[in-house]
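Visitor: My questions concern the predicted model and sequence given below.
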Amino acid sequence: MARTPSPASRIAVITGASSGIGAATARQLAAAGYRVVLTARRKDRIEALAEEITEAGHKATAYPLDVTDRTAVDEFAGAFKTIGVLVNNAGGALGADPVATGDPEDWRRMYETNVLGTLNLTQALLPKLEASGDGTVVIVSSTAGHATYEGGAGYVAAKHAEHVLAETLRLEIVGRPVRVIEIAPGMVKTEEFALTRFGGDQERAAKVYDGVAEPLSADDVADTITWTVTRPAHVNIDLLVVRPRAQASNTKVHREA
């Protein structure tokens, strides 16, 4: 049974909220009764989304933020006494080169955004989550954090690190009023993920989904996140792996002719 957030836990911070899973999650958590705080680097995107959510009768605030900038993250955290939910969604993949020729700069950027960005927000907001008496940390990792595939080592390494971060944090704060949830999506078709990975190459990005009738959508993943967050406070969905029916693993996908 879905719960209504208590006044102290009514604020939900979503990183990477300018598009895709982050934007969809913001819409769904707002509809579930949370005041959503949208963070991303693209100020115009999150301001437009905040206006859309507000016009729909819900509460939303836009706050431009680079999750890799710890000084900015700490300043952002200082604006809150308590929050109820942190959705660590900011991240992404760059390149699909083998280990032998992968660009170390791409690896560094993926690690900084996916892992250190998650670490920065979680460290800065954990006291605020605990102060609510009913906090939830959501880490949006990936099936890449649970199995390897050729051409993905840099992204896979970063997502494995996010998985370990979630698992370890859960051990370290057990007994405190904060849940740690990991959502690991498989093949999700959004407007930007594959395009960013392949440096704007539309043809290569489109091939990722060739023949796959129904990859997951951003809304599918947002629905999963919202479901886990709105479980009763004593229920912790430690890890939820969600894939489209056509995807049996990271390397086995049914593609229609």
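Guide: Alright, I've got the coordinates. Numbering: from 1, shown residues only.
Visitor: When you work out contacts or count neighbours from here on, use the C-alpha atoms and nothing else.
Guide: Noted.
Visitor: Can you get me the start-to-end distance on stretch 105-125?
Guide: Distance across stretch 105-125, first residue to last, is 28 Å (CA to CA, to the nearest Å).
Visitor: helices or strands up against the host helix or strand of residue 109?
Guide: If you go by DSSP states H and E, residue 109 is part of helix 104-110. Applying 3 or more CA pairs under 8 Å, 6 or more residues apart in numbering; DSSP states H and E, one finds that helix 104-110 contacts helix 153-172.
Visitor: Not counting its own residues, what contacts the helix it packs on?
Guide: Residues outside helix 153-172 that contact it (CA atoms under 8 Å, 6 or more residues apart in numbering) are 92-94, 98-99, 102, 106-107, 110-111, 114-115, 118-119, 139, 141-142, 144-149, 179-182.
Visitor: re earlier: residues in contact with the helix holding residue 109?
Guide: Residues outside helix 104-110 that contact it (CA under 8 Å, 6+ apart): 91-95, 154-155, 158.
Visitor: Turn the residues you listed into a markdown table, columns for neighbour count and distance to residue 201.
Guide: Converted to a markdown table, the contacts of helix 104-110 look like this (neighbours: other CA atoms under 10 Å; distance: CA to CA, whole Å):
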| residue | neighbour count | distance to residue 201 |
| --- | --- | --- |
| 91 | 25 | 19 |
| 92 | 20 | 16 |
| 93 | 24 | 14 |
| 94 | 23 | 12 |
| 95 | 19 | 11 |
| 154 | 25 | 19 |
| 155 | 28 | 18 |
| 158 | 28 | 23 |
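Visitor: any idea how far the helix holding residue 109 is from the chain center?
Guide: With CA atoms, centre = their mean, to the nearest Å as the basis, helix 104-110 stands 19 Å off its chain's centre.
Visitor: Longest strand in the chain, please.
Guide: strand 178-185 (DSSP state E).
Visitor: tell me which residues in whichever helix or strand comes after it are buried?
Guide: Going down the chain from strand 178-185, the next helix or strand is helix 193-197, by DSSP H and E. Residues of helix 193-197 classed as buried: 193-197 (neighbour count, 16 or more other CA atoms under 10 Å).
Visitor: want to compare, so here's the second one:
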Amino acid sequence: MPGTEPTHSPTPAARGRVAVVTGASSGIGAATARRLAAEGFDVVVGARRVDRLESLAASIGARALPLDVTDDASVTAFAGALDRVDVLVNNAGGAFDAAPVAEADLDSWARSYEVNVLGSVRLTKALLPALRASGAGDVLFVSSTAALISYEGGASYTAAKHGVHTLAETLRLELNGEPVRVMEIAPGMVRTEEFSLNRLGSQEKADAVYRGVREPLVADDIADCIAWAVTRPHHVNIDLLVVRPLAQAAQHKVAREG
């Protein structure tokens, strides 16, 4: 069930490794933290909502640190509190509107780029020395199928996620020959408690996104993909993994019952 702690035996590849998960106070980030802890990683979770973060950390034996990926000082303090980092899951992000370009809210565009793209750049830049020092580091970006295809009403989000996608591709080229993998997970339709609500502004509109869709993905499905990617032998790099529910054949092609 979504939101429940998965039961998995610890993975030998995770033993002694420190995994940092951003945006971990809810949704995919929280599910990923739970799963990586169950796999045997020493998990550090970061987010702005410290109360929710600390509750999660207490339930899974993780370490909680306040983190605002849009703030340089917050990122510097977060990185300075870490002695070791083996895995960085750049999950913090979101969509904040569904307006057409002709009606674009530039503040919403700026927020989307700041959180999704620049936030990932800040964390990656700050933690890359530790990831290199680990001798077997992983940087994993949670993007979206919106990183690969555009759609009406999604420009502020698709533009930002396209940025995340090319960030991952560029970093992989730049780190070639170094002991750091660069991976990207691109989820399609995932039903979480906050993503569509934050984007559309009302529960009714958020529910309509998933109405009639048989078994949309849930956060635990993406956490499962992330855990699988970071526990492969380190010579195996999952460059890009696109994952959609069976009901979603493409961004614009979704089977709905009734």
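Guide: Alright, I've got the coordinates. Nothing here was measured: the structure is a model prediction, and the numbers come from that model.
Visitor: Structural similarity score between the chains, please.
Guide: Comparing the two superposed chains by TM-score structural alignment, normalised by the length of structure 1, the resulting TM-score equals 0.95, with 248 aligned residues with a CA RMSD of 0.9 Å.
Visitor: Only whichever of the contacts of helix 153-172 of structure 1 are buried, select them in PyMOL.
Guide: The buried residues among the contacts of helix 153-172 of structure 1 can be selected in PyMOL (16+ other CA under 10 Å) with this line:
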select buried, resi 92+93+94+102+106+107+110+111+114+115+118+119+139+141+142+144+145+148+179+180+181+182
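Visitor: center of structure 1, which residue is that?
Guide: Central residue check for structure 1 by CA atoms, centre = their mean: the C-alpha nearest the mean position is that of residue 89, 1.9 Å away.
Visitor: Would you check how far apart the counterpart of that one in structure 2 and residue 154 of structure 2 are?
Guide: Using TM-score structural alignment, the partner of residue 89 of structure 1 in structure 2 is residue 91. Residue 91 of structure 2 sits 19 Å away from residue 154 of structure 2, going by CA to CA.
Visitor: that older thread, among the contacts of helix 153-172 of structure 1, which are in strands?
Guide: Reading strands off those with DSSP E, I get 139, 179-182.
Visitor: In those residues, find the pair that's most separated.
Guide: 139 and 179 (10.9 Å; CA to CA).
Visitor: who touches both of these two?
Guide: Joint contacts of residue 139 of structure 1 and residue 179 (CA under 8 Å, 6+ apart) do not exist.
Visitor: if we can go back for a sec, with the contacts of helix 104-110 of structure 1 in mind, which one is nearest to residue 249 of structure 1?
Guide: Checking the contacts of helix 104-110 of structure 1 against residue 249 of structure 1 by CA to CA gives residue 155 as the nearest, at 16.2 Å.
Visitor: picking up where we left off before, correct me if wrong: the residue nearest to the centre of structure 1 contacts residue 122.
Guide: No: in this structure, residue 89 of structure 1 is not within contact of residue 122 by CA atoms under 8 Å, at 11.6 Å.
Visitor: Which residue ranges of the stretch 1-150 of structure 1 form strands?
Guide: Along the stretch 1-150 of structure 1, the segments classed as strands by DSSP state E, counting those that start in this stretch run 11-14, 35-40, 60-64, 85-88, 135-140.
Visitor: and those strands as JSON lines, adding distance to residue 204 of structure 1?
Guide: Shown next, in JSON lines, are these (distance: least, CA to CA, whole Å):
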{"stretch": "strand 11-14", "distance to residue 204 of structure 1": "29"}
{"stretch": "strand 35-40", "distance to residue 204 of structure 1": "26"}
{"stretch": "strand 60-64", "distance to residue 204 of structure 1": "30"}
{"stretch": "strand 85-88", "distance to residue 204 of structure 1": "27"}
{"stretch": "strand 135-140", "distance to residue 204 of structure 1": "24"}
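Visitor: which one of those lies closest to residue 256 of structure 1?
Guide: That would be strand 135-140 among these, by CA to CA, at 28.8 Å.
Visitor: Now do that closest one against strand 178-185, angle only.
Guide: Counting by axes from the mean of the first three to the mean of the last three CA atoms, to 10 degrees, strand 135-140 of structure 1 points 20 degrees away from the direction of strand 178-185.
Visitor: now for strand 135-140 of structure 1, which elements pack on it?
Guide: Using 3+ CA pairs under 8 Å, 6+ apart: strand 135-140 of structure 1 touches strand 85-88, helix 117-131, strand 178-185.
Visitor: Most tightly packed of those?
Guide: Mean neighbour count (mean count of other CA atoms under 10 Å) peaks for strand 85-88 among these, with a mean of 27.
Visitor: Please enumerate residues in contact with that strand?
Guide: Residues outside strand 85-88 of structure 1 that contact it (CA under 8 Å, 6+ apart) are 9-16, 118, 121-122, 125, 129, 135-140, 229.
Visitor: Could you do stretch 137-144 of structure 2 as well?
Guide: For stretch 137-144 of structure 2, contacts defined as CA under 8 Å, 6+ apart pick out 85-91, 120, 124, 131, 161, 164-165, 168, 179-188, 226, 230, 242.
Visitor: residue range for that stretch in structure 1?
Guide: The aligned range for stretch 137-144 of structure 2 in structure 1 is 135-142, by TM-score structural alignment.
Visitor: How far off centre is the matching stretch?
Guide: Chain-centre distance of stretch 135-142 of structure 1: 7 Å, with CA atoms, centre = their mean.
Visitor: what's the answer for stretch 109-128 of structure 2, then?
Guide: On CA atoms, centre = their mean, the centre of stretch 109-128 of structure 2 falls 12 Å from that of its chain.
Visitor: what distance separates the start and the end of it?
Guide: 27 Å.
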